[in-house]
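[1] my questions concern the predicted model and sequence given below.
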Amino acid sequence: MTRFDDHFQQALSDLSQKGLRRITQIMQPQQGPMVIRMIDNRLLCDFSSNDYLGLSHHPLLKERAQIWTEQVGVGARASRLVSGSLIFHQQVEEKVARFKRKEAALLFPSGWQANASVLPALFRLSQEQTGHKALVFTDRLNHASLHHGCAAAGAGQIRFRHNDLVHLTALLEKYQSEKGLRFIITESVFSMDGDQANIIGLRKIADQFNAFLYLDEAHATGILGVEGRGLSADQLGADLVMGTFSKALGCFGAYIAGSRAVCDWLINSCSGFIYSTALPPSMLGAMDAALDIVPTMDIERHRLLEKATWLRQQLQQVGLDTGLSSTPIIPIIIGENSKTLQAAKFLEENDILTIAIRPPTVPSHSSRLRIALTAIHDDRMLEQLCSSLVKLASFLTRQV
């Protein structure tokens, strides 16, 4: 106990009354997408994870993680600019750069850390090179890590309506006379809505207004684009791409990929790279294996997208709101916090694990269940999910 605990307890009570309190649930992974929730030993089919291709249990990832650990130990021992850079870091970075069709890449401990520390370094460049603050144009529904990176830099965001390139263009025109480097910051697949950005349109606008395009490809990499390279690798592309290994690639960590010059600049200026202990050999081994496997999984990607299309159609037919989803991320937008929590509990009673996503993760009055399909969900599991969601639609109608 501390003398501040009463304040914490009151704040937690306030969250509970608003239906916004979160708790951790300990899960024990089983075969495929099945998990056991440890608090009640209940077996659930997990439709909430980001393991889109099922690689988290792939034998090659586990084998290479073990081999690289045996070779050099469990830790990198230091940050990258001290003595923590191993030949394995270089190998994986070169492979990432080839995968994303960029000149160079850098590894980071997590996607959050990459976004939160790369953006301030980029924006600082504007002040140093032009003497003026960066002009930062951001999609309103960007991930919290992107908003945090802007806040950490002290950058005022000029926010455009979600995926509205007409609005973005109007804002760029409005600020055209302002000095300072221009940055457009967005995701390619939005993690809570499952819809996609128009990469070709964004690239054209960035070129028109001489803006730097920064693209978060965390949820696109592995499942979209040629060989799963994401939405930007085979287009005109972004100036800098961020992505993660913790979703379709099945392990952990993140990367940025771009020109050699921008990567060299970040080595010298990005706090998240400079001051973090380097990623351990085990994760590097899993990353390396994932980069070998993902380009070969076209069949799994095709089937996964077919499953998602089928499920969206079934849900829309019974009146469930799936938003603008066009990917394996399928939101079921309910609105009220308490009603969304009831819906998640209803599905759990039907042995389906989904998570109630509530503000501030999503905008107010847009609480939802977030369904995430994976390549390891079989037809029987999908039928069970669909049947349960049809029952949920009826349940929600009775709650009105």
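    Yes, it's here.
[2] make it CA atoms for all contacts and neighbour counts henceforth
    Will do.
[3] nearest to the spatial middle of the chain, which residue is it?
    Centroid-nearest residue in the chain: residue 218, 4.2 Å away (criterion: Cα atoms, centre = their mean).
[4] checking my notes, that one in a strand, right?
    No - read with DSSP: H, G, I helix; E, B strand; the rest coil, residue 218 is coil and lies in no strand.
[5] which ones are touching the nearest residue to it once chain neighbours are set aside?
    The shortest distance from residue 218 to any non-neighbouring residue, by Cα to Cα, 6 or more residues apart in numbering, is to residue 243 (4.3 Å). Each residue near residue 243 by Cα atoms under 8 Å, 6 or more residues apart in numbering is listed here: 111, 216-219, 221, 254-256.
[6] run a quick neighbour tally on the nearest residue to residue 83 once chain neighbours are set aside.
    Distance criterion Cα to Cα, 6+ apart; nearest residue to residue 83, sequence neighbours excluded, is residue 77 at 7.4 Å. Using other Cα atoms under 10 Å, the number of residues around residue 77 comes to 15.
[7] do residue 364 as well
    Quick note: residue 364 (other Cα under 10 Å) scores 12 neighbours.
[8] before we move on, what about residue 54?
    There are 20 residues near residue 54, going by other Cα under 10 Å.
[9] ok, structure two:
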Amino acid sequence: MHKELESLRERQQFRSITDSEPQPDGWVIRSGQRMLNLASNQYLGMDCAWAAPGLETASAGMGAGASRLVTGNHPLCTRLEQEFARFKGTESCLLLSSGYMANIGVIPALVGRSDCIFSDRLNHASIMDGIVLSRAECRRYPHRDLDRLEAQLKKAPAGARKLIVTDSIFSMDGSIAPLRELVELKDRYGAMLMVDEAHSGGLYSEEGQGLIHSLRLTDRVEIQMGTFSKAYGAYGSYIAGDALLKEYLTNKARSLIFTTALPPAVISAVYRSWQSVKGHRVRRAELQRKAALFRQRLQEAGFDTGGSECHIVPLVLGSNEKALKVSEKLQQEGIAAVAIRPPTVPEGTARIRFSLMATHSDEDLQWAMERIIRIGREEG
């Protein structure tokens, strides 16, 4: 372990955990210093420290007691699933403990050794781990390369189950999956489509149903996965789809069957946060406006923002050393911006990943952009 850690240090890939205490209006206390928080996934600036009216946290409790299939299925969980399914426009919803647990449980439940999975090369690590656990043949296609995906689908063995898996928004790039085209391909070749809406849930469509809903593809995507830990500012995950899917996963998804259920108090907080997010139309619009201006300013200054199209804006710097230097200098200036390095991103594409929040003021973002551009040029 010592040798491997030293190797990580030499390659500028060593990581450590730093205390962070969120503050109002998009700020954070990090390592004792107040910083503008440009690293959080709480895109709408939600505060999860609440309980829903009629679903008081104190009475709900912090212990679920067991897995959902034993004694851990609190009525709050059933209520949230039923109401959230109607919100998503699906027959059913299944609540799980985290996005990671959802992906490593659902993918192996749907496909196995004799089947094929088709995965975008930039999919999240939890998707890739779910694929490994499934033991299915994995065919990765270049990012958003539909021609390569179609060529792979054509070569799939006859009789194999085929599952296409993609993020809706790619968390390190801010690029958006071509969902309409993916739906057409899965229909053409008899595949299932699973879409991870972790970074689009709460942010797209009239009430935040997500990117799938905004594109009117709800009835054409078999497996919708999402989390409550990003825009909703809480914790937990869900799978939305038809009633058969829920019944099947309840019997086959090991990360549901063999883990303790979410605490009822957490489910209560999720419920209240979701109810609040539905009405945040102005925040959703403001987030996209601020992100567009932030991205445009960096591009005009000559920086590489990758394929960003949304509230996630990477500053691609290349080397690990450069990314760490820029991150350190930004934090010295009062900006929480973390260096993202391999294996999280491909070799040679280390970056600073900026995550904007609707609650960032225009003045704070302007202040931050001036420092980002100056430091980026100094280290460029």
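    Now that the structure is in, tell me what you want to look at. Small disclaimer: the values here were computed from a predicted structure and weren't measured.
[10] can you give me the TM-score here?
    The TM-score (TM-score structural alignment, normalised by the length of the second structure) is 0.96; 377 aligned residues with a Cα RMSD of 1.5 Å.
[11] thinking again about what came up before, and the equivalent of the residue nearest to residue 83 of the first structure over in the second structure, what element?
    Per TM-score structural alignment, the equivalent position to residue 77 of the first structure in the second structure is residue 65. Here residue 65 of the second structure is covered by no helix or strand, with elements defined by DSSP states H and E.
[12] that older thread, export the contacts of residue 243 of the first structure to TSV and tack on distance to residue 103 of the first structure?
    Shown next, in TSV, are the contacts of residue 243 of the first structure (distance: Cα to Cα, whole Å):
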residue	distance to residue 103 of the first structure
111	20
216	18
217	17
218	19
219	22
221	18
254	17
255	13
256	11
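[13] closest one of those to residue 138 of the first structure?
    For these, the minimum distance to residue 138 of the first structure (Cα to Cα) is 11.7 Å, reached by residue 216.
[14] so what's that closest one up against?
    185-188, 241-243.
[15] then residue 234 of the second structure?
    Applying Cα under 8 Å, 6+ apart, we find residue 234 of the second structure in contact with 47-48, 228, 266, 269-270, 273.
[16] before we move on, what about residue 284 of the second structure?
    Residue 284 of the second structure neighbours (Cα under 8 Å, 6+ apart): 44, 203-204, 358.
[17] and those as TSV, adding secondary structure?
    Shown next, in TSV, are the contacts of residue 284 of the second structure (three-state DSSP):
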residue	secondary structure
44	coil
203	coil
204	coil
358	coil
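[18] looking at the first structure, which of the residues you listed hold up?
    Mapping these onto the first structure (both residues aligned by TM-score structural alignment, their matches' Cα atoms under 8 Å) leaves 44, 203-204, 358 still in contact.
[19] can you give me the helices in the first structure?
    For the first structure, applying DSSP state H gives helices covering 5-17, 59-72, 87-100, 111-130, 144-152, 165-174, 199-208, 260-269, 271-274, 281-293, 298-317, 337-348, 379-399.
[20] what's the angle between the longest one and helix 337-348?
    Okay, so that is helix 379-399 of the first structure. 140 degrees (axes from the mean of the first three to the mean of the last three Cα atoms, to 10 degrees).
[21] elements contacting helix 379-399 of the first structure?
    helix 298-317, helix 337-348 (3 or more Cα pairs under 8 Å, 6 or more residues apart in numbering; DSSP states H and E).
[22] and for the shortest one?
    Contact analysis of helix 271-274 of the first structure by 3+ Cα pairs under 8 Å, 6+ apart lists strand 104-108, helix 111-130, helix 260-269 as its packing neighbours.
[23] re earlier: can you pick out the most distant pair from the contacts of residue 243 of the first structure?
    Among these, 219 and 256 lie farthest apart (Cα to Cα), at 14.1 Å.
[24] of those two, give the one with the bigger neighbour count.
    Using other Cα under 10 Å as the criterion, residue 219 of the first structure and residue 256 rank with residue 256 on top: 30 against 27.
[25] now which residue in the second structure aligns to that one?
    By TM-score structural alignment, residue 256 of the first structure lines up with residue 239.
[26] wait, that match touches residue 221, no?
    No - look at residue 239 of the second structure against residue 221 with Cα atoms under 8 Å: they stay out of range, at 11.6 Å.
[27] residue 75 of the second structure pairs with which position in the first structure?
    Taking TM-score structural alignment, residue 75 of the second structure has residue 87 as its aligned residue in the first structure.
[28] neighbours of that match, how many?
    9.
[29] what does the one 5 residues further on give?
    Each residue near residue 92 of the first structure was counted by other Cα under 10 Å, and the total is 22.
[30] so it touches residue 287, yeah?
    Yes - taking contacts as Cα under 8 Å, residue 92 of the first structure lies within contact range of residue 287: 7.1 Å.
[31] residue range for stretch 296-311 of the first structure in the second structure?
    Using TM-score structural alignment, stretch 296-311 of the first structure pairs with 279-294 in the second structure.
[32] in strands, which of the contacts of residue 216 of the first structure appear?
    Judged by DSSP state E, the contacts of residue 216 of the first structure include 185-187, 241-243 as members of strands.
[33] neighbour-wise, which of the residues you listed leads?
    Highest count within those by other Cα under 10 Å belongs to residue 243, 29 neighbours.
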